[in-house]
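[1] My questions are about this predicted structure, shown below with the sequence.
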Amino acid sequence: MEALLTGERVRLTLLDDHDIDHMTKWYNKTDYARHLDALPAKPKRAEDLRKWRDEAHEHDSHFLFAIKEADQFIGFVELDGILWTQQNAWLTIGIGDPDMYGKGYGSEAMELLIQFAFHELNLHRLQLTVFEYNNAARRLYEKLGFVHEGSHREFILRDGQAYDMLLYGLLRKDWNQKTQG
């Protein structure tokens, strides 16, 4: 029997302590932190990341998974802030190893998570934000069918320049049409 969240090359699993240790190394890289968060880039402690993971597993409105290629941890995906009455959630992805960029792992992981969100959790809408300068992520989201719905103009200041934070959304009916048609 196939595991619930397994694709052709990646699978989504529980985030374990070894994965957390990997993530602390990623947060020492400015580019990684600047793509995920509007807060200033800074290292994260393993105990803080473990607390984040543990809190996610304690709440029914937060689903957090490690992305594994074979047994190699390459990133995480999460559904957070689920509003069950409205059937919508926020979605996040982070891949930490630059050697894994552009190889389709993020796309496959996102497809698994979107399928899980719409068909296992019965959600209606997924949304995410991305900084204007993160072109690779924007291409990925648009390829998956996310629609640019708006912008928080000049939301983030980095290296003396102002960038927009973009809001993207994906509806279950649009995802079903894309994957079935």
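    Here it is on my side, so go on.
[2] Please count neighbours and contacts with C-alpha atoms only from this point.
    Fine.
[3] Which positions in stretch 112-126 come out as buried?
    Using 16 or more other C-alpha atoms under 10 Å as the test for burial, stretch 112-126 gives L112, L113, I114, Q115, F116, A117, F118, L123, H124, R125, L126.
[4] cool, stretch 47-67 as well?
    So for stretch 47-67, counting by 16+ other C-alpha under 10 Å, buried means L49, R50, R53, A56, H57, H62, F63, L64, F65, A66, I67.
[5] Please name the nearest non-neighbouring residue to the second one.
    Nearest non-adjacent residue to R50, counting by C-alpha to C-alpha, 6 or more residues apart in numbering: I20, 6.7 Å away.
[6] Then A33 would be within a strand, right?
    No. A33 is assigned helix when assessed by DSSP: H, G, I helix; E, B strand; the rest coil, not a strand.
[7] Take this one as well and set it beside the first:
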Amino acid sequence: MEGLDLHLRPWRVSDLEEMARWHVSGATWRRFDAPYLPPASAAAMVEQVRAWLLRPPAVAESLVVADSDSDRLLGRVWRYWQCRDSRWLSTGVVLYDPTYWHRGLGYQALGLWCEHLFTVMTDLRRLDLRTWSGNPAMMRLAARLGFVEEGRFRRAREVDGVHYDALAYGVLREEWRSRYPAGFAQALTRRVPDSTVLAAP
């Protein structure tokens, strides 16, 4: 899946060392990616990716966000079920390296991923993403892609002694298709910087 400055691709064994390097205590991206939850360890993330490499799911659970020129791992997109019976899926994106933030890459990556999920999962009814009010960049990204704020749980998240709102955004299949009738990639006609950091799981 090709964007303007990046592409989404499957995981490779060569990505594991780079990913582990970003999953360290004190990494800047962790301040935004659900800091109210216990962080996943580098070892746990590496083992999960190894499992995907050994037994790839029919539809990828996660893909690498890679730089178009170097193919270097910049981050990842993912999905997980909220409810299989109602075909309700959650998704998210993270860009690890702060030097790649504020360049519209989150918009490209998550938009391509959502388009892919709606295309290959033909009975998928809706996508949602979860974040918190301490990540305004993710809130802006959700709105820019066409997600609607569907839930706000006031003062539900505590970070460093400060209480923030927990937020849920969603988009229905018909809303996505109406917004991007020719597919999301066709909407990527020019570079539009944004301040996307990442999505919280």
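    Noted; the coordinates are in hand. Since the model is a prediction, treat every value here as computed from it, not as a measurement.
[8] ok, back up a step: the residue nearest to R50 of structure 1 in helix, strand or coil?
    Of the three states, I20 of structure 1 takes helix under three-state DSSP.
[9] okay, now the alignment partner in structure 2 of it: neighbour count?
    Alignment note (TM-score structural alignment): I20 of structure 1 maps to L16 of structure 2. Applying other C-alpha atoms under 10 Å, we find 18 residues neighbouring L16 of structure 2.
[10] Just to check, L16 of structure 2 is in contact with V46?
    Yes. Between L16 of structure 2 and V46 a contact is recorded at 6.0 Å, counting by C-alpha atoms under 8 Å.
[11] Which parts of structure 2 are helices?
    With helices called from DSSP state H, structure 2 shows them at 15-22, 42-54, 105-120, 136-145, 173-179.
[12] Mind putting those into JSON lines with distance to R155 of structure 2?
    JSON lines is the format used below for the helices of structure 2 (distance: least, C-alpha to C-alpha, whole Å):
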{"stretch": "helix 15-22", "distance to R155 of structure 2": "29"}
{"stretch": "helix 42-54", "distance to R155 of structure 2": "29"}
{"stretch": "helix 105-120", "distance to R155 of structure 2": "26"}
{"stretch": "helix 136-145", "distance to R155 of structure 2": "15"}
{"stretch": "helix 173-179", "distance to R155 of structure 2": "30"}
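[13] Identify the residue nearest the residue nearest the centre of structure 1 in space, chain neighbours excluded?
    Nearest to the mean C-alpha position of structure 1, counting by C-alpha atoms, centre = their mean, stands I93 at 1.8 Å. Leaving out its chain neighbours, the residue that sits closest to I93 of structure 1 by C-alpha to C-alpha, 6+ apart is V77, at 4.4 Å.
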